[in-house]
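Colleague: Return atomic coordinates for the entry below.
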Amino acid sequence: MTDSRRGKGRLVADRRYPKKAQPKAKARKPAQTKRRRTAAKAPRRGIVGFFSRIIGWILRFFVRLFMRAGIVAALIIAAFVGYAYTTLPDVSTASDGRARGSVQLLDRDGVAFAWRGDQFGGIVTADSVSPHLKNAVVATEDKRFYRHFGISPRGIASAVRINLSEGRGPLSGHGGSTITQQTAKLLCLGVEYDPSEWESEAEYVSDCRRGSLYRKGKEAIYALAMELKYSKDEILSIYLNRAYMGGGAYGAAAASERFFSKPASALTPQEGAMIAGLLTAPSSLAPTSNLERSQARAATVLRLMNEQGYLTDEQTRAAQANPATLSQQAQTQTGGYFADWVMQSGPDFFTRDTTEDVIIETTLDQRIQSAVEEAVKTVFATKVREGSKAQTAVVVMSADGAVRGMVGGRKTNVAGVFNRATQAKRQTGSAFKPFVYATALELGYSPYDTVQDSPFCMNIPGSGQWCPENYTRDYKGTVTLVDALAASLNVPAVKISESVGRDLVRKVSVDFGIDSPLTDTPALALGASEASLLEMTGAFAGILNGGSSVTPYGLKELRLKGDDTQIMGTGGGIGERVIQEDAARQLIWMMEKVVTNGTGTRARLPDRQAAGKTGTTQAARDAWFIGFTADYVAGVWMGYDDNTPLTGVTGGGLPAEIWHETMLRVHQGLPAQPLPMIAPDPPRQVAQPERAQPQRQQPRPQRTGNALENALNQLLRDILGQN
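Modeller: From the prediction side, this is the model:
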């Protein structure tokens, strides 16, 4: 019998339709995936698996190490930034970064003509300056200034790429510094100048500008601290106040006044672009140094402003078509030598080392200064051979010693250079002779008194025999004092100097203002001693003013900016009387003959009287002409800095021509005034014994009352061969 239940399971009808395979496949799939995962997770065997495990461990180690080192470095940087943050000054304190104050020099009419020290026009802000200046600075120096956090990785990478492409080191040349970083550098990273730690201010500034990797790191930290402490506009304000912008101007306010004579708030697009363009190279790009180069740089800045949307195309074209130019005041550029001299003549704590802003009123006349400069250029351009290295110096002053114009070398528009008018000490030659004759006239002698011009020798203790000669090496015989001076004869000058007393000649010279040491030898009368042109011109001014000493001066008044109280007044002017007025006026009469018919005829003026004296030293190493009209005294020196002899030049030549050209321009438009001179009484005709010299007029009674003068008079009579 069959089992019905067992058979039931094998019924064919039950298998007619196959079972669905999907559920079973789904059930098996997870098992297969698990097996694959298990196989993937299974460590590789052999040497490949070994090294794979080591490399994986090393990578995981360094990842964890770098993460931890990064966290530590971030904490350290945060600490440094936090410390720098605590040292940052207030915005107002940080804005004025000058180590020195400024000095502004005004001419006799109150017009500014020179600036010295660190010129500062006052504090400005990013909101108070012209928006054109603000935009120009951002467009030129840091176009992402308002978007970065103090440093710009993109800018640094770009700078490194440019430096490498130009063959420099990665940190040489372009620095990729943001405005914030540049401001940090201007603040010297918080290090203040200490004279006890630095040999000079220049060394301190140089250290602040160093570009080493270490300094770059400190600069970045300081910049980050500034971004936390100040707003963007405050950072920009500090930058606009501290940056050097050429021409002695620190900050936008000073630059605006210096170049355009207007406040920084009133700058046009082209003016703002010019100032912003100076930031890369303020000394060489300054418009006072090279206007065309400055304008070309400004055109580039205008293009950058246009590209960044600060100016429309129309505004850009208009600005580039009408570039900024210097104001009339800034174009002056006169009186550099004079300004340097005034700065040196004043006290250091109010001039060269001042920490305040100072105003100095001076005696300079810009019209006369321009006349001097034009005269020098004219003579050297037309009458000096090309390539000559000869130098010159010219001083023009009033009879009271007020200096009106000064040139200390052939280059006129310069400052901070050697000033031959005040610093050079040169032998004076025959230009010294008026002081010999001044001494004689003061003792009562007449210009018509005579002296023998003939070979003459003296025994000088320690030196032997000395025989002076005339420049022409011939002799005139018996000559009057006035003729001896007009012809610049040497032998009569020595005889008169020795007769009146060398010590008296030295005393008169010193009293007239020649402060340089004077030799105590007979050659004193021939100008063997050295003196500056300023000293000699001042001494001649004493003759013009009637015989009183003169101290040349250029400073009239010194005061602090914004304060009307005078701190210091003039230190010069007319001093004590040296010789009597009638003696001085007779000397002027004698010196007028030098110009009319003596060695100085090239200095003769067409419309007015002039008096003066030529001077040529041994071997023609120095040539002088110093003279005066009724209005002004002018002195001219010419020579080589290395004492090379001049070729074919005497005091009556080129120096007299420079004097002539100068005084023509100085007196243009001025009415002619007669010289304050007195012609002496004509010589008396008296019977004389055979072979006797013409008789000298007797000294005036009022000056023959003491024994010394009588003895000196007798000595003169003995030398002159008179009874």
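
Colleague: From now on I want contacts and neighbour counts done on CA atoms only, so please keep to that.
Modeller: Noted.

Colleague: what packs against whichever strand or helix holds M536?
Modeller: Here M536, judged by DSSP states H and E, is contained in helix 533-544. When contacts are defined as 3 or more Cα pairs under 8 Å, 6 or more residues apart in numbering; DSSP states H and E, helix 533-544 packs onto strand 391-397, helix 502-512, strand 548-551, helix 581-597, strand 622-628, strand 633-639.

Colleague: Any idea how far the second one is from the middle of the chain?
Modeller: To tie it back to what came earlier, the one meant is helix 502-512. Centroid displacement of helix 502-512 relative to its chain, using Cα atoms, centre = their mean, to the nearest Å, is 37 Å.

Colleague: which parts of it are buried?
Modeller: 502, 504-512 (16 or more other Cα atoms under 10 Å).

Colleague: if we can go back for a sec, any idea which of the helices and strands packed on helix 533-544 is most buried?
Modeller: When you average the neighbours per residue for each of the helices and strands packed on helix 533-544 (mean count of other Cα atoms under 10 Å), strand 622-628 leads with a mean of 30.

Colleague: So which elements touch that one?
Modeller: With contacts defined as 3+ Cα pairs under 8 Å, 6+ apart, the packing partners of strand 622-628 are helix 533-544, strand 611-616, strand 633-639, helix 654-666.

Colleague: The shortest one to helix 533-544, inter-axis angle?
Modeller: Between strand 611-616 and helix 533-544, the angle formed by their directions is 150 degrees, by axes from the mean of the first three to the mean of the last three Cα atoms, to 10 degrees.

Colleague: How about the last one?
Modeller: Taking the same axes, to 10 degrees, one finds helix 654-666 and helix 533-544 inclined to each other by 70 degrees.

Colleague: Give the other helices and strands that the helix or strand just after helix 654-666 contacts.
Modeller: Next helix or strand after helix 654-666 toward the C-terminus (DSSP H and E): helix 707-720. The elements that helix 707-720 packs onto, with contact taken as 3+ Cα pairs under 8 Å, 6+ apart, are strand 450-453, helix 490-500.

Colleague: Please generate a structure for the following sequence too, so the two can be compared:
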Amino acid sequence: MVAEKRSRPAQNKRKPATKARRRKAAPKRRGLLATLLWPFKWLLILFWRIAWRGTLVVSILVGIGVFYYAATLPPMSEMVDARTRGSVTLLDARGETFAWRGDQFGGMIRASSINENLHNAVVATEDKRFYWHFGVDFYATGAAMVRNFRNGGNPLSGAGGSSITQQTAKLLCFGRPFDPNTWEDETAYEADCRRTTLWRKVQEAVYAFALEARYTKEEILTIYINRAYLGAGSRGFEAASQRYFGISAAEVNPAQSAMLAGLLKAPTTYAPTRNLQVSQDRGATIIRLMEEQGYLTSAQAADAQANPATLSEAARARAGGYFADWVMDSGPSFFTDGTTEDVIIRTTLDPRIQTAAEEALVWVFENKVRAGSEAQAAIVVMSADGAVRAMVGGRDLTVSGAFNRATQALRQTGSAFKPFIYAAALDIGMSPFDILLDERTCWDVPGPDDYCPANYTNRFEGEVTMVEALQQSLNIPAVALSELVGRAAVRAVAEGFGIDRDLADGPALALGVSESTLLEMTGAYAGILNGGSAVKPYGLTELRLAGDDTPLLEATGGIRERVIQESAARQLTWMMYQVVEGGSGRRAAVEGWEIAGKTGTTQAARDAWFIGFSGDYVAGVWMGYDDNTPLTGVTGSGLPADIWHETMTRILSGLTPTPLPMEVPTQVAVPQLQPQTGQAGDGLGYTPEEADTIINDLLRELQNSGG
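Modeller: Now for the predicted structure:
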């Protein structure tokens, strides 16, 4: 038998060697670039390891910062209004808003409740990718840095790039509240919060991420639209919409929305109250952006461009700018300039009268004053109780916080002071028909020369009655009468009526060498109109906090104590009526109305006045140069009387004429004077002939003695 052939175990089988196995592997060849970088390979590896670890550390730190900020952020409703100052809303006599002061806040509005056009305008203008990023738009930031570098060399200096969330972080000052010990005022605080440095940009980004983590997009936008400053003291879009258009932010149209959104770039520059055309041009740019981003159709954009936004009547007129400043200055500071609350002040301002005064001033300067003149003028109109109805403090009618010539300019009053002399004389029983001498007279005064006044005409009229002397504004009889009744008595009447400045001591007192303001002088004449009682000019009638119905302050009138007898005031009114009817104040006459008044011109015509009244209103006009340069060819009987006439003609138009409260004198009453005191007895019972003889003898004796 043949033995069965056994096969070899599999593990003993050997595979034939291949060519690849038999040959040693060839070394790998490097490229030229790899060969050059080979020595630096370890540096690249080291850099990479440091970079990713550094990035990890920075990310952890940013995350901690985000977590910290997000954890400390309060509810959104507490973030919308963090003003350190309050606001003051001023209402006119009808209860309509005519001015704002301080930082106005219209109340919280939500991004979801404002008009869709306004919502879209803000997003289109400030951050078109607002709903797509997480707080920082890196693309916009990078583009802005490149643009800033090309323009000025500093990538951090310039506009653009910040998202709405980042701008909100700045408005919140990264969570730092205002501290008066750190910042001088809120303006300095906000400037510091807007300061841009590399570290601030890092803080801004971290805080923006925290806002995104804590709030929704609509809540962030709500904070933004409530805190943004939009010019003219407006904080937030509700206040701005009310300020400029007189409507809520929920009611604005596309053109108004574009104008409001355009203010975000530079609120003071683009404020429509400052330059309406510039604001409208900026709004046109926003409308184009809204169209490009699909928020407006072509037809809507064309309509908005053709009908740009305009200011409300109150904002356009800027009525009562000087008046509002005066009320703010005269009210309690803790409720006006220094208020931390929102305050509502109701005033005496009558917008119809205010407009009449402004239009009159503009008309006279356009039609009767040479072009290029820098002369100024001021007007005050008030009721007989001192309630100020209108105030113009200078020719620039659009300013706020400017020098107010009606309340701040102290000027000599000239012959406008003379009614106080005649008031003192009438109050002691003298008659408008008493005779005065207009002849050359000198008075002994300290110094090398005597005081020898002259009349404006350089003529002497001889014997004149008191009413004629006032009617023609004669100087010598006025000084003589002042000396006769006593300077102390004249001074007491003037001070009683509110001219409480330092009054001159010598005989020149009678010719108005002392200084006063137009407001004080107009208030003094109001005392004559109301029958001889002093008034304190006032503009505030009610002050309350916003949201409260109970007033904190109220004023019901400015009438104070009696200064002269009512009969004296009524006779003086008749004498001043003669000034307008046939004397130096003829140009102030208003057809169909009884008008009383007095002109005033100071030495070298540096000041010119006309102050007068109808049965309802007292109005005062001053004209002059701020630097005391003499006026050329102007006296109180000229341009000031013209301004007064134009003002009162507009005010009284359409009203039923009110007669003046005047008394035509029918009986002569001569005082029995006591020379040392200037006081008088009853002085009654003389015939007209006897009275004339006594008065003439007294005046001759006084003038001849030089005293």
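
Colleague: Can you pull the TM-score for these?
Modeller: Scored against TM-score structural alignment, normalised by the length of the second structure, the superposed chains reach a TM-score of 0.91; 678 aligned residues with a Cα RMSD of 2.7 Å.

Colleague: A390 of the first structure is nearest to which of the helices and strands packed on strand 622-628 of the first structure?
Modeller: A390 of the first structure lies closest, by Cα to Cα, to one member of those: strand 633-639, at 5.5 Å.

Colleague: Please compute how far that closest one lies from its chain's middle.
Modeller: With Cα atoms, centre = their mean as the basis, strand 633-639 of the first structure stands 23 Å off its chain's centre.

Colleague: Where does it end up in the second structure?
Modeller: Aligned using TM-score structural alignment, strand 633-639 of the first structure spans residues 618-624 in the second structure.

Colleague: So what touches the matching stretch?
Modeller: Stretch 618-624 of the second structure has contacts (Cα atoms under 8 Å, 6 or more residues apart in numbering) with 375-384, 406, 518-519, 521-522, 525-526, 529, 606-613, 630-631, 640-641, 643-644, 648.

Colleague: Pull the contacting residues for R195 of the second structure.
Modeller: R195 of the second structure neighbours (Cα under 8 Å, 6+ apart): none.

Colleague: What's it aligned with over in the first structure?
Modeller: Residue pairing (TM-score structural alignment): R195 of the second structure is matched to R210 of the first structure.

Colleague: Give me the distance between its match and L164 of the first structure.
Modeller: Using Cα to Cα, to the nearest Å, R210 of the first structure is found at 20 Å from L164 of the first structure.

Colleague: Check W198 of the first structure too.
Modeller: As judged by Cα to Cα, W198 of the first structure and L164 of the first structure stand 34 Å apart.

Colleague: next one: E199 of the first structure
Modeller: Distance, E199 of the first structure to L164 of the first structure, by Cα to Cα: 35 Å.

Colleague: more crowded one of the two?
Modeller: Of the pair E199 of the first structure and L164, L164 is the one with more neighbours under other Cα atoms under 10 Å, namely 14 against 10.

Colleague: P170 is in contact with that one, correct?
Modeller: Yes. Here L164 of the first structure reaches P170: they are 5.8 Å apart, a contact under Cα atoms under 8 Å.

Colleague: any common contacting residues for those two?
Modeller: Contact criterion Cα under 8 Å, 6+ apart; residues shared by L164 of the first structure and P170: none found.

Colleague: burial measure for W198 of the first structure, as a count.
Modeller: 13.

Colleague: Spatially, which residue comes closest to the residue mapped onto it from the second structure, not counting chain neighbours?
Modeller: Correspondence of W198 of the first structure to the second structure, assessed by TM-score structural alignment: W183. The shortest distance from W183 of the second structure to any non-neighbouring residue, by Cα to Cα, 6 or more residues apart in numbering, is to Y189 (5.5 Å).

Colleague: and A94 of the first structure, what pairs with it in the second structure?
Modeller: Alignment note (TM-score structural alignment): A94 of the first structure maps to M79 of the second structure.

Colleague: so what's the aligned partner of R570 of the second structure in the first structure closest to, chain neighbours aside?
Modeller: Under the alignment (TM-score structural alignment), R570 of the second structure maps onto R585 of the first structure. Among residues not flanking R585 of the first structure along the chain, M677 sits closest, at 4.3 Å (Cα to Cα, 6+ apart).
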